[in-house]
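Visitor: Provided below are the primary sequence and the corresponding predicted coordinates.
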Amino acid sequence: MKTSDDEEQLLHRGGRPTLADLIDTLEFSPSKGAIELHGARMVLSRATFGADLQDELVRRFGEHEAKVLMMRLGYRNGREDAEFIRQGWPNLDIGDAFTAGTRLHMVTGTVRVETLHNDFDFKTDRFSGDFLWHQSVEAVEYQRRHGRALAPVCWAQTGYAAGYASVFFRKLVLYKEVSCAAMGDKSCRVVGKTVDGWGKDDPFVRMFLDEVLVNRAEMPSRLRKAAGKSAPMEGAGLEDRVVAPVRHTLEKIAHAGLNALITGPEGAGCRIAADWLHVARFGHGKTHRCHATSPQLPALLDSLRQTISAPGVRGQTLIIEGIDALADDLQVALIDMIKTDGIPPENLLVIGLSHLPLQLLRRDTALRSELMYALSVLPAAMPPLSARPDDLADLAECYLAQMRPKPGLEAPSLTEEAKAFIRTAAWPGNLPELRATLMRAALCAAAPPVIDRNDLDSARLDPRPSAPSLSQGEDDFVELWDQLVPLFEAGIGVDALVSRIEQRAVAEADGNVSAAARLLGLSRPKLDYRLKNPV
């Protein structure tokens, strides 16, 4: 790569990686037709490509929407480059990693950055910066094509700067272009501050938060809201429909920055609700999922404790399944991590999942009350499908929409009789059972792609009679009650009766506690605890 002698000194200026360091990692492989920068695939393209994209977006969607889209693409690109620097040079001083964004901008030929002011402290999330952008490719190309602009046009670069800087802080960092070469200024000038520094009522901040970071047309649909009420369910995806019963609660949890406890029977969608909450809270970030009894959990807690203490780490979500079985020493570690008696870390969300209802978690498990109360400020209880008959047909159609039909065939669809069957049938296996039955029916349908009632009936494995409702089973309950009354009158209490039932279930299952728990509708940890601690 050729560089004039009078510019050679610029290659070695600034922190690591310098421009020279970056250029040294640039490789071109003719055999692969690939250019790589420190192992990352790059593309050398004409500067007019970005200008063409901007012009086409303006022509098709209007200037405002084009600006939002270009900023969003720049923001994503900036975050990716920040992670590229952190991973490619893992031992790099965080200050050098932060300022490396300006050098990446230069090495890609986007702009030459001159720093006027750059004040930051990662521990306190303090940041303010003032920069000049010389030879900005967006400004130069705009002026060459359209003449003098009436407003700043470096949309993608502004988004890039925000995305790159925000990775290193626990607060969003935004940049405003206060002057632009396309407007006739000598160079572009950008000022950066945290969201708090600009103020959340600032119009640019509101636009960035409401439009650049949140795209109503694509992801995350789970974050859509209508003014003053939930978004309408029409056109909603599977995740939105699954979490509909607890959506208000999850939104409040995300907004308040709380940890969470999500309960519900197996297959009711607790995992989906946890993932939904992660996106609602952080948008970006990483999820860590582990069962409470997993031998990997202690190491995961240690690793996560170090991760969240590092400057600039974005949201981390820890999902603990079967939290009712969490060992006491791990409960203590978790209590310490989420700081139940102080200010919890902003970049950590802990979600506990359990098949036990909240009352039994508090009464019949060894969970510490300090942890229970910290997770259950706003508990979310996912109902079984038997309590959601009006949602079943819509959930079924969402599952079918996800199926990939064979080439030349239409996507599978349900007849009205099939929808009625789904609404009235019992689904003790909840969502997994519904999904498997639909897939089986679609593959074996008599007249594909249409699925009728008979197809569904035939597709059910080990069909069980519908669970009687209170009205349907009243006679059966009265008969059962008549048989139980003499036992109660003889002094056998409910606890003793339940204990006998549990022991009988284990005997029927040949000692298999898991099978006995399924028969009784309990989780294995719950039944195991009750067997070891009889009333």
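Guide: Structure's in. What do you need?

Visitor: Only C-alpha atoms from now on, for both contacts and neighbour counts.
Guide: Noted.

Visitor: Ala515: how many residues sit nearby?
Guide: Using other C-alpha atoms under 10 Å, Ala515 has 18 other residues around it.

Visitor: Surely it is within a strand?
Guide: No. Under DSSP: H, G, I helix; E, B strand; the rest coil, Ala515 sits outside any strand and is assigned helix.

Visitor: what's the spacing between it and Gly129?
Guide: Ala515 sits 62 Å away from Gly129, going by C-alpha to C-alpha, to the nearest Å.

Visitor: just Lys186 next, same as before
Guide: Applying C-alpha to C-alpha, the value for Lys186 to Gly129 is 19 Å.

Visitor: again, but for Asp240
Guide: The spacing between Asp240 and Gly129, counted by C-alpha to C-alpha, is 40 Å.

Visitor: between those two, which one's more packed in?
Guide: Neighbour count, other C-alpha under 10 Å: between Asp240 and Gly129, Asp240 has more, with 21 against 16.

Visitor: Which strands or helices does the helix or strand harbouring the more buried one pack on?
Guide: In this assignment (DSSP states H and E), Asp240 forms part of helix 238-242. Helices and strands touching helix 238-242, as assessed by 3 or more C-alpha pairs under 8 Å, 6 or more residues apart in numbering; DSSP states H and E, comprise helix 270-282, helix 392-402.

Visitor: try it again with 7 Å
Guide: helix 392-402 (3 or more C-alpha pairs under 7 Å, 6 or more residues apart in numbering; DSSP states H and E).

Visitor: Okay, one more to line up with it:
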Amino acid sequence: MTSGITFDRLPELAAQFHLCFRSGHIYLEGQRMVLLHTGALGALRRELVDTLGLDRTRGVLTRMGYASGKRDAEMARELLPRASDEDLMNLGPQLHSLEGIAHVTPIRFDIDVAGGRYSGEFLWEDSFEAAVHLEAFGPYHDAVCWMQLGYATGYTTAIMGKSVIFREVDCRGKGDTNCRIVGKPVEDWGEEITEELQYFEPENVAEQLVALQDQVEHLRYSIDEQTNLGDMVGVSPAFRETGEIIRKAA
């Protein structure tokens, strides 16, 4: 069944926000939340890019968004235990808007959880993530709403009970007017999403760093062995100075 998104539950969702000033807690439907400045999130993105590079940063933020979307889907099922597939999918964009991520406008979506069928297309207006990326790095050649893509993928995958992947086909971060995403099950994408799938797989950066360190040490020992003075032995200052010059030159 093809359906449109309504925002009739926004007042009900907003009523689930509870601010506890004494304890310093913010709750949404019993789930603890935090408020962060977008400037702080932009600084975090820059720090991650400087430390890990763009590609690994994309993976970290995509998986972070995925976990958030999955948790919101679980919350939606608790909030609407008897909801239809359409109602549950309606709730995701409303949560996205309520949490200040972006204003979501539906273009189309078709969902049948029992039949394993899904396709959707949504417009994101005023995406916070595109804004912080532009502020930190300027225009990029590719889409940059990595957390939001992870969120949409995590939310829809949890609702469907099967992997549904979204791609950002338009993005303000690369000069488009607004951001637009398209989603469908992994098997329906085929080889088109080979690159996207890697960002949902965690990388063990620590192991890679240890391996690189081992390679550097091995290379250092190899250079030392190749630059010794063989069987020559000398103790005079001139001999030792010449040997040192040879090693440095090598």
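Guide: That came in fine, so what should we check first? Only a predicted model underlies this, so the values are computations on that prediction, with no experimental measurement involved.

Visitor: Quick one: the strands in the stretch 1-150 of structure 1, in order.
Guide: 26-29, 34-37, 40-42, 112-121, 126-134 (DSSP state E, counting those that start in this stretch).

Visitor: State the span of structure 2 onto which the longest one is aligned.
Guide: Under TM-score structural alignment, strand 112-121 of structure 1 corresponds to residues 103-112 of structure 2.

Visitor: Show me where structure 2 has its helices.
Guide: Assigned by DSSP state H, the helices in structure 2 fall at 10-14, 38-52, 54-79, 85-98, 128-137, 146-160, 186-189, 194-197, 205-226, 237-249.

Visitor: give the contact list for Arg63 of structure 2.
Guide: By C-alpha atoms under 7 Å, 6 or more residues apart in numbering, the residues touching Arg63 of structure 2 are 150, 200.

Visitor: Just give me the match in structure 1 for it.
Guide: Alignment note (TM-score structural alignment): Arg63 of structure 2 maps to Arg72 of structure 1.

Visitor: re the thing from before, just the strands of the stretch 1-150 of structure 1: most buried one?
Guide: With neighbours defined as mean count of other C-alpha atoms under 10 Å, the strands of the stretch 1-150 of structure 1 peak in mean count at strand 126-134, which reaches a mean of 19.

Visitor: quick one: it to structure 2 mean distance?
Guide: Here the mean offset of strand 126-134 of structure 1 against structure 2 after fitting is 0.9 Å, by mean C-alpha distance after the TM-score superposition for structure 1.

Visitor: Check which helices and strands that strand is in contact with.
Guide: Checked by 3+ C-alpha pairs under 7 Å, 6+ apart, strand 126-134 of structure 1 has strand 112-121, strand 188-194 packed alongside it.

Visitor: change it to 10 Å
Guide: Under the contact criterion of 3 or more C-alpha pairs under 10 Å, 6 or more residues apart in numbering; DSSP states H and E, strand 126-134 of structure 1 touches helix 94-107, strand 112-121, strand 173-179, strand 188-194, helix 195-198.

Visitor: hang on, the earlier thing: what's the matching range in structure 2 for the helix holding Asp240 of structure 1?
Guide: Under TM-score structural alignment, helix 238-242 of structure 1 has no counterpart anywhere in structure 2.

Visitor: which ones are touching the nearest residue to Thr115 of structure 1 once chain neighbours are set aside?
Guide: Leaving aside its chain neighbours, Thr115 of structure 1 sits nearest to Phe131 (4.6 Å; criterion: C-alpha to C-alpha, 6 or more residues apart in numbering). Contact partners of Phe131 of structure 1, counting by C-alpha atoms under 10 Å, 6 or more residues apart in numbering, are 102, 113-118, 175, 177, 188-192.

Visitor: corresponding residue for Phe131 of structure 1 in structure 2?
Guide: In structure 2, Phe131 of structure 1 lands on Phe122 (TM-score structural alignment).

Visitor: and if you look at Arg145 of structure 1?
Guide: Arg145 of structure 1 maps onto Ala136 of structure 2 when the alignment is built from TM-score structural alignment.

Visitor: what's the neighbour count on that match?
Guide: Here the number of neighbours of Ala136 of structure 2 (other C-alpha under 10 Å) works out to 14.

Visitor: check contacts around it.
Guide: Residues near Ala136 of structure 2 by C-alpha under 10 Å, 6+ apart: 39, 42-43, 45-46, 130.

Visitor: Please check those and keep the buried ones.
Guide: 42-43, 45-46, 130 (16 or more other C-alpha atoms under 10 Å).

Visitor: gap between the residue positioned nearest the centre of structure 2 and Gly243 of structure 2?
Guide: Centroid-nearest residue in structure 2: Thr62, 1.6 Å away (criterion: C-alpha atoms, centre = their mean). Relative to Gly243 of structure 2, Thr62 of structure 2 is positioned 53 Å away (C-alpha to C-alpha).

Visitor: Next, format the strands of the stretch 1-150 of structure 1 as a markdown table and append distance to Leu414 of structure 1.
Guide: Shown next, in a markdown table, are those (distance: least, C-alpha to C-alpha, whole Å):
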| stretch | distance to Leu414 of structure 1 |
| --- | --- |
| strand 26-29 | 53 |
| strand 34-37 | 48 |
| strand 40-42 | 45 |
| strand 112-121 | 58 |
| strand 126-134 | 56 |
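
Visitor: Which of these sits closest to Lys252 of structure 1?
Guide: Closest of the strands of the stretch 1-150 of structure 1 to Lys252 of structure 1 is strand 126-134, at 27.8 Å (criterion: C-alpha to C-alpha).

Visitor: Next, the angle helix 155-166 makes with that closest one.
Guide: Taking axes from the mean of the first three to the mean of the last three C-alpha atoms, to 10 degrees, one finds that strand 126-134 of structure 1 is oriented at 150 degrees with respect to helix 155-166.

Visitor: roughly how far is strand 126-134 of structure 1 from the heart of the chain?
Guide: 31 Å (C-alpha atoms, centre = their mean, to the nearest Å).

Visitor: Ok, stretch 56-63 of structure 1 next?
Guide: 30 Å.

Visitor: Show me which residues of it are buried.
Guide: Leu57.

Visitor: what's next to it, contact-wise?
Guide: Residues outside stretch 56-63 of structure 1 that contact it (C-alpha under 10 Å, 6+ apart): 50-55, 64-67, 69-70.

Visitor: same question, stretch 92-101 of structure 1
Guide: Contact partners of stretch 92-101 of structure 1, identified using C-alpha under 10 Å, 6+ apart, comprise 14-19, 22, 78-79, 81-86, 89-91, 106-107, 113, 115, 118, 120-122, 160-161, 164-169, 310-312.
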